[in-house]
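Enquirer: only the shape, not the letters, is given here:
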């Protein structure tokens, strides 16, 4: 999916796992109990390299590529011998789960044998059950004024404009921008901007840049400030994230 591509709202008769290899997605879905109530309260999640989204069969969902994204889609038969959860779940992907998913795509006949494949799928189901739920702050707004700010920060995340300056550029008051952020993201404008910088920095980690270079390009004054903020969202340092979830690189 190229950046900004929209995989519009749809359903599948099979369960689905979305697992990004590069880039990241913002997905939204309607949990089954809400679908029955016709409440339209969709849930939205960010799915980066070290996460996967499990979507039960017949669950309406939609995805938007935040950046250029490649992902694996695993389709699981709900009528098969292995049972899966009934609720959508955004999960943290451990190195073990990553290797398990990659084995499902291995063309070696050994792994495609029915008894071996059933064993792998049983372990996968168990891992989804016990995996830590991954809640990364949302990025993409629906309001056009916030959208214009998001687009500019995508291109230049190190822009150091105050809330007043952003308000002028967006054609809104400071109070309006603050209110919109609270409504859409349940957080302040400053925190939303920080989350944009941190999540977008994931694509820089998949390059040869040092952590210090990435910190500066993401709008941080030091690598220590960037590392502290990054760990607050992703639960591990940028170097550990790069080592566990991206292509092997030289030491920083």
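Expert: Everything's here; your move. Because the structure is a prediction, the values reported are computed rather than measured.

Enquirer: for the rest of this, base every contact and every neighbour count on C-alpha atoms.
Expert: Will do.

Enquirer: what are the boundaries of the strands in this structure?
Expert: 6-10, 15-22, 25-29, 43-47, 51-55, 61-65, 70-76, 89-92 (DSSP state E).

Enquirer: out of these, flag the one nearest residue 123.
Expert: When those are compared by CA to CA, strand 70-76 sits nearest residue 123, at 13.3 Å.

Enquirer: take the one below as the second:
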């Protein structure tokens, strides 16, 4: 089968049961927002600019948070490298992100809408990707009370976003919410917030957006403050 693409936007999807695709591999790219991909043992957040690999024959369940825009790509297993026998994140580069942004901007919802030369380049770029360390994996299911926070943070990443903004809607104190993040993701909210903000910065940077605009969009008061954190993130992640 050829590379098949489907663009979905402004939908909320929650699959009730686990399923698998025995004859095809699946990739999920997040343009904006967040998807939660669950296996029998854990759950993984896929956020802005991230790409997830789901191999053939692996049980999974997909939940898409409200207002998320994402692309789903399918391919025969022999058409792409076997990155892993398990679900995992994949690296993306500037050309891949630019191609996905082009698809999103002009709303190419089906593979037949994508010019053949773009499709060939997209497939070639996917073949050159590698496994990426995934920092948003939770043991078991993610506590539903955290979803309003995750949705707000991934739809509009902001370094100033505070748990205090969600105590009423989540029905829990700031301290309780932070404990829940620590329990689910083995890291406090501040750490997860920084990673999601930096992943958005990476996505915008790969789209060629000037750093000054990126810094302002992500809630930083100055370019120097943003640059210091962003450059450290790149060094730590060896990007």
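Expert: That came in fine, so what should we check first? Fair warning: this is a prediction, and the values are worked out from it, not measured in the lab.

Enquirer: tell me the contacts of the residue nearest to residue 163 of the second structure when sequence neighbours are not counted?
Expert: Closest residue in space to residue 163 of the second structure, ignoring its immediate chain neighbours: residue 174 at 5.6 Å, by CA to CA, 6 or more residues apart in numbering. Counting by CA atoms under 8 Å, 6 or more residues apart in numbering, residue 174 of the second structure makes contact with 163-164, 167.

Enquirer: now a PyMOL select for only the buried ones of the residues you listed.
Expert: In PyMOL syntax, the buried subset of the contacts of residue 174 of the second structure is picked out as below (16 or more other CA atoms under 10 Å):
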select buried, resi 163+167
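
Enquirer: closest to residue 239 of the second structure out of the contacts of residue 174 of the second structure?
Expert: Looking across the contacts of residue 174 of the second structure and measuring by CA to CA, the closest to residue 239 of the second structure is residue 163, at 29.5 Å.

Enquirer: and the residue most central in space within the second structure, how far from residue 64 of the second structure?
Expert: The centre of the second structure sits closest to residue 47, judged by CA atoms, centre = their mean, with a distance of 2.4 Å. Using CA to CA, to the nearest Å, we find residue 47 of the second structure at a distance of 11 Å from residue 64 of the second structure.

Enquirer: which residues do the two both contact?
Expert: Common neighbours of residue 47 of the second structure and residue 64 (CA under 8 Å, 6+ apart) are 34-35.

Enquirer: which parts of the stretch 151-252 of the first structure are helices?
Expert: 163-170, 174-185, 189-205, 211-217, 223-234, 238-245 (DSSP state H, counting those that start in this stretch).

Enquirer: save these as TSV, and put in distance to residue 98 of the first structure too.
Expert: Shown next, in TSV, are the helices of the stretch 151-252 of the first structure (distance: least, CA to CA, whole Å):
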stretch	distance to residue 98 of the first structure
helix 163-170	40
helix 174-185	30
helix 189-205	17
helix 211-217	24
helix 223-234	17
helix 238-245	8
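
Enquirer: can you tell me which of those helices is nearest to residue 52 of the first structure?
Expert: Of all the helices of the stretch 151-252 of the first structure, helix 238-245 comes closest under CA to CA, at 12.1 Å.

Enquirer: and the residue nearest to the centre of the second structure, what is it in contact with?
Expert: So residue 47 of the second structure contacts 30, 32-35, 154, 196, 199 (CA under 8 Å, 6+ apart).

Enquirer: which of the residues you listed count as buried?
Expert: Applying 16+ other CA under 10 Å to these flags 30, 32-35, 154, 196, 199 as buried.

Enquirer: residue 205 of the first structure and residue 214 touch, don't they?
Expert: Yes. Using CA atoms under 8 Å, residue 205 of the first structure is in contact with residue 214, at 7.4 Å.

Enquirer: roughly how far out does stretch 90-106 of the first structure sit from the chain middle?
Expert: 15 Å (CA atoms, centre = their mean, to the nearest Å).

Enquirer: do the same with stretch 74-84 of the first structure
Expert: 24 Å.

Enquirer: one more: stretch 235-247 of the first structure?
Expert: On CA atoms, centre = their mean, the centre of stretch 235-247 of the first structure falls 15 Å from the chain's centre.

Enquirer: same question, stretch 55-68 of the second structure
Expert: With CA atoms, centre = their mean as the basis, stretch 55-68 of the second structure stands 12 Å off its chain's centre.

Enquirer: likewise stretch 146-164 of the first structure?
Expert: The gap between where stretch 146-164 of the first structure is centred and where its chain is centred comes out at 20 Å by CA atoms, centre = their mean.

Enquirer: for it, which positions count as buried?
Expert: 146, 149-150, 153, 157-158, 163.

Enquirer: turn the residues you listed into TSV, columns for distance to residue 107 of the first structure.
Expert: Output for those, formatted as TSV (distance: CA to CA, whole Å):
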residue	distance to residue 107 of the first structure
146	45
149	45
150	41
153	41
157	41
158	44
163	53
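
Enquirer: may I ask which two of those are separated the most?
Expert: 146 and 158 (16.9 Å).

Enquirer: just the buried ones among the contacts of residue 47 of the second structure now: which is nearest residue 232 of the second structure?
Expert: Distances from residue 232 of the second structure to those, taken by CA to CA, are shortest for residue 199, at 12.9 Å.

Enquirer: what's near enough to touch that closest one?
Expert: For residue 199 of the second structure, the contacting residues are 47-50, by CA under 8 Å, 6+ apart.

Enquirer: can you rerun that using 10 Å?
Expert: Contacts for residue 199 of the second structure (CA atoms under 10 Å, 6 or more residues apart in numbering) come out as 47-50, 154, 157, 193, 205, 230, 233.

Enquirer: now do residue 141 of the first structure
Expert: Going by CA under 10 Å, 6+ apart, residue 141 of the first structure touches 147-150, 180-181, 184-185.

Enquirer: let's see 7 Å
Expert: Listed by CA atoms under 7 Å, 6 or more residues apart in numbering, the contact partners of residue 141 of the first structure are 147, 184.

Enquirer: for residue 61 of the first structure, same thing?
Expert: With contact taken as CA under 7 Å, 6+ apart, residue 61 of the first structure is in contact with 9-11, 28-30.

Enquirer: for the residues you listed, which two are the farthest from each other?
Expert: So, the contacts of residue 61 of the first structure by CA to CA: farthest apart are 11 and 28, at 12.0 Å.
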